[in-house]
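Enquirer: This is a predicted model, with the sequence first.
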Amino acid sequence: MNYSEILATFIGRSVEVIQTNQFLLGQLRSAADGFITVEVVSSNYIPTSQVVTVFTDGISFVRILPA
């Protein structure tokens, strides 16, 4: 099992994605070979929720939040 396949088992869960230059908090929407998509929740910096694509090579850490 590779990294994307493991993350795919958590689709629909709330996640924190940490990269070297940003932090994303939202719901994991999909995980494919080489990238994931996260629906980022709105905050002071992002007024509406957005779907963000993140390449797995750029991810430092993913935390799966409790359901």
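Expert: Perfect, thanks for sending it.
Enquirer: Please count neighbours and contacts with C-alpha atoms only from this point.
Expert: Noted.
Enquirer: Not counting its own residues, what contacts the helix or strand hosting Ile6?
Expert: Using DSSP states H and E, Ile6 sits in helix 3-8. Helix 3-8 is contacted by residues 30-36, 56 when judged by Cα atoms under 8 Å, 6 or more residues apart in numbering.
Enquirer: Pasting the second one now:
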Amino acid sequence: MNFIEALNAFIGRRTEIVQPGQFLQGQLSAAAGGLITVQLSSSNYIPSSQQVTAFINNVTYVRILP
């Protein structure tokens, strides 16, 4: 089992993804082909919810929230 396959077990869960200079928090939507897709919730910094895709090679760590 590789990292992408492990992430697929957590689709639909709230997650935090850290990249150099960027922090994403939202619901894990997909993980395939070297990409992670997260549905971001609206906040003070993001006026509406958005879907963001990150390259797995640029991710420092992923934290799955309870």
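Expert: Cool, got the structure. Computed from a prediction, not measured in an experiment: that's the story for all the values here.
Enquirer: What range does the helix holding Ile6 of structure 1 cover in structure 2?
Expert: Using TM-score structural alignment, helix 3-8 of structure 1 lines up with residues 3-8 of structure 2.
Enquirer: From Ser42 of structure 2, how far out is the residue nearest to Arg63 of structure 2 when sequence neighbours are not counted?
Expert: Of all residues not flanking Arg63 of structure 2 in the chain, Glu16 sits nearest, at 5.0 Å (Cα to Cα, 6 or more residues apart in numbering). Distance, Glu16 of structure 2 to Ser42 of structure 2, by Cα to Cα, to the nearest Å: 15 Å.
Enquirer: So which of these two has more stuff around it?
Expert: Taking neighbours as other Cα atoms under 10 Å, Glu16 of structure 2 and Ser42 compare with Glu16 leading, 16 against 12.
Enquirer: Provide a list of residues in contact with Phe55 of structure 2.
Expert: Phe55 of structure 2 touches 34-36, counting by Cα under 8 Å, 6+ apart.
Enquirer: State the number of residues packed around Gln27 of structure 1.
Expert: Gln27 of structure 1 has 21 nearby residues by other Cα under 10 Å.
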